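Enquirer: Build me a model from this:
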Amino acid sequence: MNLHSKHSPLGLALLVALGLWGGASAAAGTGSQTADDTVRSLAPVEIQGEHAREPIAPAPSGDTITRVNAEGIRLFGGPAQSNPWTALRAAPSVNFQSADPYGLGRPSSLRLRGKSSTHIGRTLNGLPIAGEPGFANGKGGADLVDLENLSSISLTRGPVAADRGFGFSNSGVVDSELRWPEHRFSAQAAQSFGTYDFRRTFVRLDTGDLGSHAARAFVSVSDTLADQWRGPGDSRRTNIEAAIALDISPRIQAKLYGVHHQIRWHSNRALSHAQAQDESQYEDIVYNDRLTGNAKDDVFYYQFNRQDLTNKALIGDVRIALGDHDQIVFKPYYWQEKGWVLSGSANELGKGKPGVNRWNVDHDNYGFDLHYESRPDWGEWRVGYWYQSSEAPPPPTDRASYEIQPDGSLAFRQWSTLAETTRHKYMNPYATVTWQYGPVELSGGLRYMQYKDPSFQYFEADGVTPSPDMYSKGRTYRSWLPNAGIAWHITPDLLASAHYGRTYGRQNWGSVASTYTQNKAAFQAAGLHFNDIWNGLRPEQSDNYDLGLRYSFPTGYIASTLYYTRYKHKQLNMFDPDINVSYHQSAARATAKGLELELGLNPVSDLDVYLSWSWNKASYDDDIATKAGTVIPVGGKQMQDSPRHMAKATAVWRPGAWTLMLAANHIGSRFGDTEEKERVASHTVFDAGVSYDFSRFMGIRDASLGLTVSNLFDKRYIGVINSSDYTVGGKPSYYPGAPRTVVLALSGRF
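Expert: Predicted structure coming up:
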């Protein structure tokens, strides 16, 4: 059965663009510049000077930040131009993997300095727009905005300033900056075709300054689809985005951004470690393309393993200038996600009886960042308040179990999870200051993290009867999150820096409800109720220390970072000998340390080279007891899916109208399990691209024709390892990396 139509909306999008183009051309004026200079002068600071033109480079401030500019997004963001993580693969200590060659389907994974994406903050214009921080990984909010509509993507590793990474950002922050409506009228279009029936259409229209230059807007449409490379099924992603910017007065500027995002995909089937060792099975062990009539086999039917999610979001930005150096900034936002996830399971109905689980996803969040900032001659300071209210999930609150009928239909049997809940709430005042004294820059900040988790009331399998012992009362957590740093230009070419920051990662509720349900008698015999287990969970906390040194020379730079991180309240699925059950507890400690190197070279004016290397050791401090009562010797061993060594290289050469790109990504050997028994071999993957710029061809500005090849030498390797930071013991699952894919793209601006 063909789940989705595959007709690209290119014709419709082009008609819309042409119609809007005509209207905008009539409305656009050529009047004099408006008096909004005061507001614009206090807009967010862009990187200027050193490294500004390079596609990927470290921040010039000495902070442990790697930034990808608009050209870097185009070059490294992948053919689908949908997932910001893709553009960051070359950064040090980043292990990004995707089971889908275009990043449309799932799973995908990002690890930073050994930590999983659960605790990596993801923000859009500094706002945690994609739902509960860390939750949108694998759900529709992970790739909310087309990458063509971003001006830059930055990755903060380790210490995070008090005014960044709102929400939980215990190992770093990925922040994407929106590309707002432009002052000049333009129409942008791109069309791509590639391997596995990949097709993508993107159209964007900017009105430019309208009338007296008081308003400007844009609208964009994209449609992306591709077949699965392993087994039956496909993926499809459709986006509609629009924004308006208003210069209300010489000192007041307001912007509003909206997006409607829909993504649907069939899941990839995982491999065991034994299966992952045999490359010949990579394309044989897949989901079934037809029903067999046997429920045990039909849990692997591809239509019973798919997802369909729709996201909507609004993002505001209001700036009121109070002079030449001061302004008030108000950034409200709203996000909503609705959809469902189907997954077949051999034990869905209990006692070895197969079935299909439907997870109904329906949640939203809203909030704002309000701050006052000033940029006097000696530096900059900011004081503000961040608020957010989020609806569950997480954790899941609406999951139903279905039995597979002989004719292939699904019959509802019971609720596997059903709960009423209040909302997650965040109330965080913060302050930051930066002081410049000659060659020395001092920075500091403080955020008071106040987080109230929800109250829950779970129901029995009938969905009607409240479970008398399955409830929890919401709690409020409070913690001071300080940060401090110093950057010293020892010479104009030599910069030394030191930074410290305390960060916060949300607790994982995971399988707490199902574990308690299955072992209720044991818990109650020990005098423990569900609320007691719930209250035992605490947000993870880390103290991060970075030492940096960067030397710049006429044709490039070399930057090094030595880091050390201590984690406490780290959550693991641990054995409790008093109950004889393993369940989530916030009782472990861990340490991460490493060295990162970045080298940028510009030996000639048309060549940019970027190299990175990292050594990372992230390990548990102590051994862990299991359900069987034995001790697993994990103390000092590397965390799951965390390579010790990674090396990356990119080169962009622009001879005349040509642009040639070559990238290499080496990921060292990893282990899927905590005992270091399931080893995954290292791999090196090469990507290449070439494009030709038909500048001013037939009146088309920035017209280009390009060819990109991912996994140039068709390397067979294991990419995603589905292994949680929280699991000790157990069996992780494995997904082959995507094979060679070839994409032809035509793009231009009018």
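Enquirer: For the rest of this, base every contact and every neighbour count on C-alpha atoms.
Expert: OK.
Enquirer: quick one: the strands in the stretch 151-300 of the chain?
Expert: Secondary structure of the stretch 151-300 of the chain, counting by DSSP state E, counting those that start in this stretch: strands at 172-178, 186-194, 198-206, 215-227, 234-249, 252-266.
Enquirer: possible to save those as a markdown table with distance to residue 392?
Expert: Shown next, in a markdown table, are the strands of the stretch 151-300 of the chain (distance: least, C-alpha to C-alpha, whole Å):
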| stretch | distance to residue 392 |
| --- | --- |
| strand 172-178 | 22 |
| strand 186-194 | 37 |
| strand 198-206 | 33 |
| strand 215-227 | 29 |
| strand 234-249 | 24 |
| strand 252-266 | 20 |
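Enquirer: So for residue 24, which of those strands sits nearest?
Expert: strand 198-206 (8.4 Å; C-alpha to C-alpha).
Enquirer: can you list contacts of that closest one?
Expert: Contacts of strand 198-206 from elsewhere in the structure, counted by C-alpha atoms under 8 Å, 6 or more residues apart in numbering, are 8-10, 13-14, 17, 20-21, 80, 181-182, 184-193, 216-227, 743.
Enquirer: what's around the nearest residue to residue 556 once chain neighbours are set aside, how many residues?
Expert: Here the nearest residue to residue 556 in space, its sequence neighbours aside, is residue 601; by C-alpha to C-alpha, 6 or more residues apart in numbering that works out to 4.3 Å. Residue 601 has 18 neighbouring residues, counting by other C-alpha atoms under 10 Å.
Enquirer: Could you do residue 583 as well?
Expert: Other residues within reach of residue 583 by the criterion other C-alpha under 10 Å amount to 21.
Enquirer: in what helix or strand does it lie?
Expert: When elements are defined using DSSP states H and E, residue 583 is found to belong to strand 581-601.
Enquirer: to compare against the first, here's another:
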Amino acid sequence: MLLVSTTLISVTAQARVPYDSRHAPPHPVSRHATPATAAPAKATTPAAAHKPPAGIQAARGEDVSVIGGMRTANGVTNTTPGGGLMARQTLARSQSTVTRDFIAKQAPTGNAIAMISALPGVISASTDPLGQSNTAMSIRGLQQAEIGFVYEGIPLNDSINYTPYTQAMVDTDNIQSVTVAQGAPDIGAPVYNDVGGLVTVALRGPQDHRGGMVDFSFGSKSLQREYIRYDTGEIGHSGVKAFASFSSTTNDQWRGSGVFKKYHVDSKLIKNWGEGSSAGLTFSYDNWQQGNYRPVTLTQWEQYGTSFNYTKEYFPGNTNWIGLQQYQRRSTVLIAPIKLKLSRSTTLDITPAYMNYSEFYFGGVNIKNQGSYFGNQAIPDLNLPYQTNGVMTASSINPVPQKTGFLNAALTWKAGTNTFRAGYIYSYIALEEPIYYAPVGYDGGIANRYSKYMVTLPDGREYRTLDMNFKHQMNEIFIDDELKLLGGRLTLDAGLRYLMITRWATNLIPGVTHYNVGGSYSQPLPQVSASYQITPNDQIYIDGTTSYRAPASVQVYGEVFSTSSPNPASKQSSLKGEYAIGEEIGYRHYSTVNVALSLFNYNITNNQITSSQYINGIPLPSPIEAGGKTSRGAQGEIGLRPWHHWSPYVSAQYLHATTDNNIIKGNDLLPTRGKRAVQSPEFSAAVGISYDDGSVFGNFAFNYVSSQYSTIMNDEKIPGYETANITLGYRMRKLWFAEHPQFQLNVVNIGAKNYLSGFQSISTNAQPTQGIRGTTIAGSSPLYLSAGGVAAIASLSTGF
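Expert: Model prediction:
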């Protein structure tokens, strides 16, 4: 029996403990590391999740693994293969999970998307190595807005543009696991954009015993971060336990000028009673402020590299001053999950939630005192202050406050080898989205951006170029049935969900094409799957799924005007929903060496490529209708269980994704049929190795991503790139009152390579192109995210 450290406990072979991603990994012995359940799905007791399928016996005499956990303050148990990157899966779909064994050893400033960048098919791009800013990711060539994100039973994505603000929802220190379903979505997932798969973030919930943890981090760009968490343990014999945490982060911007500030609170209270009943309350608050990073064209990147930034100094007319280029977001989330064991065979899960998101996008624009427009109406004289040659510099302000009411309910009934589930999901969203302007003084002073002294019209009304009121209502019902045959070796599953969405909006700007506009979307979405347990360690599976995404962005329903033109800068267009049919076939083997392989194929209609455009200094979504798309390929991962304290991991994916038809541009067609799809690297791979003997620990991760096209015509692309990160640390057992204090050093992008990591915008063609009907179609340059530079973060943490 191999011992991982002197604190490990020897138990049975890991092959006898199947891991179901719907539950946390096997329970460690540390009082600080009791895992919490992950995303909601078919109800299965934790004990059942630790047993092999009925009728399957573990191989005789097999005693090759230690899965008992080591004691740590931050939840590391050193039980997950691949250093925490390859938790065991049993569901009939391609799926990968990272656990605390990996998450706790990454930079504490990171986010859930950064944590999964080594998994097969996942491409993660960021504008800074600290992982703090908005990210841009893809899975199997499908964009971030096509991927569903779930946290504690609620959707993580922005309600309208589908951006997953993972860093605003939960601190990395409180994440128990992150699970990626690369293609097939969970039929009961409470999202309506999961064409490209599903990412589930599980909270590290209240621990069984009283205690806590503190972490202090310092690093590059004057980084300072403080984190503290307190767990009550079970209060008396009430069955009630809770935790609360607070973190504060400040640092200078990675490129150019500006600062980053973030304050975050996580907490959860849960009450357990009877055999499997519980009620809880999860609360999250986040206050995030930062200067924007300036996107670049390929020409600008080749000429200036990372020095192409917003400026530190202001002068009248300088709309690229960092003081104007800001972003702020405040999030408040309340989740109240309830689980009722109605009988031995029936369970009811209900999760109501309320989300309040307050976003502010800031930019800069020069407004003419005479010759400006309010919608399609010319303004004779705006009587602007701080004019220079008849022009005033203004701060463009785009608040996007969203209020969401949400309900997720499911009833599960078990009868012998059959499990039936039925559910209902509801959400209601309300937001008012204006764009207005505040004068900028000669010295750069900006009037109150949130209330008074805005630019006004001659009649006293506030001057706006967007004035939208938006409502959204979703109803979804689903049924699902799972049948186990052949002594539990064969599992068959079939389900159907029916999605119904209604949206309506009004825009008060004069000259809009439609004052009142909206859309209704409904779609039945069947799924089928089958898996067969060949041996206790070997499984094959196949699945067929359908998925759907309603159009992204309120700009689909409303038009935004420029200050300098009577015509809309963005035209309202009624887009259809995106629909996909997918198939997967896969094989898994779990033993000393763990292997997962799969082949996949997707056919997508009404493919909508997420892009953006700048209007009056504000980045606004601008979807591109790209018709049909085919995506097929192969992926795999290999991970070793801890062996002499070492755990290597390798993942890779080959992808062939193409555009299936020519794209309409004006009165012509671009010859895009058969072109490689944008943001779809042909090859990606990751290599990692982890070491942990209970005291000394560390890991190394290397990622490679091949080139990616940024235009549908394939006339511009970003080159392939490599990144590498390293972690080194030392952990003690006990020092006075400190439980397992440790020092950790994270070095991100150790090669300090500067590279283009992703896309701010996509275009149909970068160069002038002759259409099929002979018209010369003008090109437009895509905008890219610039990354690079080495970051070092030193952390001192301890439990108490």
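Enquirer: Please say which position in the second structure the residue nearest to residue 556 of the first structure maps to.
Expert: In the second structure, the residue paired with residue 601 of the first structure according to TM-score structural alignment is residue 640.
Enquirer: Now for its match: which residues touch it?
Expert: So, once contact is read as C-alpha under 8 Å, 6+ apart, residue 640 of the second structure ends up touching 81, 82, 592, 593, 594, 647, 648, 649.
Enquirer: Distance check, it against residue 601 of the second structure.
Expert: For residue 640 of the second structure, the distance to residue 601 of the second structure under the criterion C-alpha to C-alpha, to the nearest Å works out to 28 Å.
Enquirer: same question, residue 549 of the second structure
Expert: Separation of residue 549 of the second structure from residue 601 of the second structure (C-alpha to C-alpha) stands at 18 Å.
Enquirer: now residue 275 of the second structure
Expert: Going from residue 275 of the second structure to residue 601 of the second structure by C-alpha to C-alpha gives 42 Å.
Enquirer: how about the helices in the first structure?
Expert: Secondary structure of the first structure (DSSP state H): helices located at 10-27, 37-41, 70-76, 273-276, 295-298, 512-518, 520-525, 530-535.
Enquirer: quick one: which of those helices is nearest residue 424 of the first structure?
Expert: Among the helices of the first structure, helix 530-535 sits nearest to residue 424 of the first structure (C-alpha to C-alpha), with 14.7 Å.
Enquirer: State the distance from the most far-flung residue of the first structure relative to its centre to residue 519 of the first structure.
Expert: Residue farthest from the centre of the first structure, counting by C-alpha atoms, centre = their mean, is residue 525 at 42.3 Å. To residue 519 of the first structure, residue 525 of the first structure is 10 Å away according to C-alpha to C-alpha.
Enquirer: cool, and residue 730 of the first structure?
Expert: Taking C-alpha to C-alpha, one finds residue 730 of the first structure at 18 Å from residue 519 of the first structure.
Enquirer: Looking at these two, which one has more neighbours?
Expert: Taking other C-alpha under 10 Å, residue 730 of the first structure and residue 519 do not tie; residue 519 has more neighbours (14 against 9).
Enquirer: Residue 110 of the first structure versus residue 719 of the first structure, what's the distance?
Expert: The span separating residue 719 of the first structure from residue 110 of the first structure equals 11 Å under the rule C-alpha to C-alpha.
Enquirer: Need the overlap of contacts for these two.
Expert: Counting by C-alpha under 8 Å, 6+ apart, the shared contacts of residue 719 of the first structure and residue 110 are residue 97.
Enquirer: Dump the strands of the stretch 151-300 of the first structure into TSV; add mean neighbour count and distance to residue 344 of the first structure as well.
Expert: Formatted as TSV, the entries for those read as follows, by neighbours: other C-alpha atoms under 10 Å; distance: least, C-alpha to C-alpha, whole Å:
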stretch	mean neighbour count	distance to residue 344 of the first structure
strand 172-178	23	33
strand 186-194	20	31
strand 198-206	25	27
strand 215-227	24	21
strand 234-249	21	18
strand 252-266	22	12
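Enquirer: Quick one: closest of those to residue 360 of the first structure.
Expert: Distances from residue 360 of the first structure to each of the strands of the stretch 151-300 of the first structure were compared by C-alpha to C-alpha, and the smallest falls on strand 252-266, at 14.3 Å.
Enquirer: Which other helices and strands does that closest one contact?
Expert: Contacting strand 252-266 of the first structure under the criterion 3 or more C-alpha pairs under 8 Å, 6 or more residues apart in numbering; DSSP states H and E are the following elements: strand 234-249, strand 306-321.
Enquirer: quick one: that strand to the second structure mean distance?
Expert: Average distance, strand 252-266 of the first structure versus aligned residues of the second structure after superposition (mean C-alpha distance after the TM-score superposition for the first structure): 0.9 Å.
Enquirer: Residue 404 of the second structure: how many residues sit nearby?
Expert: Here the count is done by other C-alpha under 10 Å, and residue 404 of the second structure has 18 residues near it.
Enquirer: Could you do residue 48 of the second structure as well?
Expert: Using other C-alpha under 10 Å: residue 48 of the second structure sits among 12 other residues.
Enquirer: same check, this time on the one 4 residues further on
Expert: Burial of residue 52 of the second structure, expressed as a neighbour count using other C-alpha under 10 Å, amounts to 20.
Enquirer: ok, so what distance separates it from residue 535 of the second structure?
Expert: 10 Å.
Enquirer: got it, and residue 207 of the second structure?
Expert: Taking C-alpha to C-alpha, one finds residue 207 of the second structure at 35 Å from residue 535 of the second structure.
Enquirer: and if you look at residue 744 of the second structure?
Expert: When distance is defined by C-alpha to C-alpha, residue 744 of the second structure is 40 Å away from residue 535 of the second structure.
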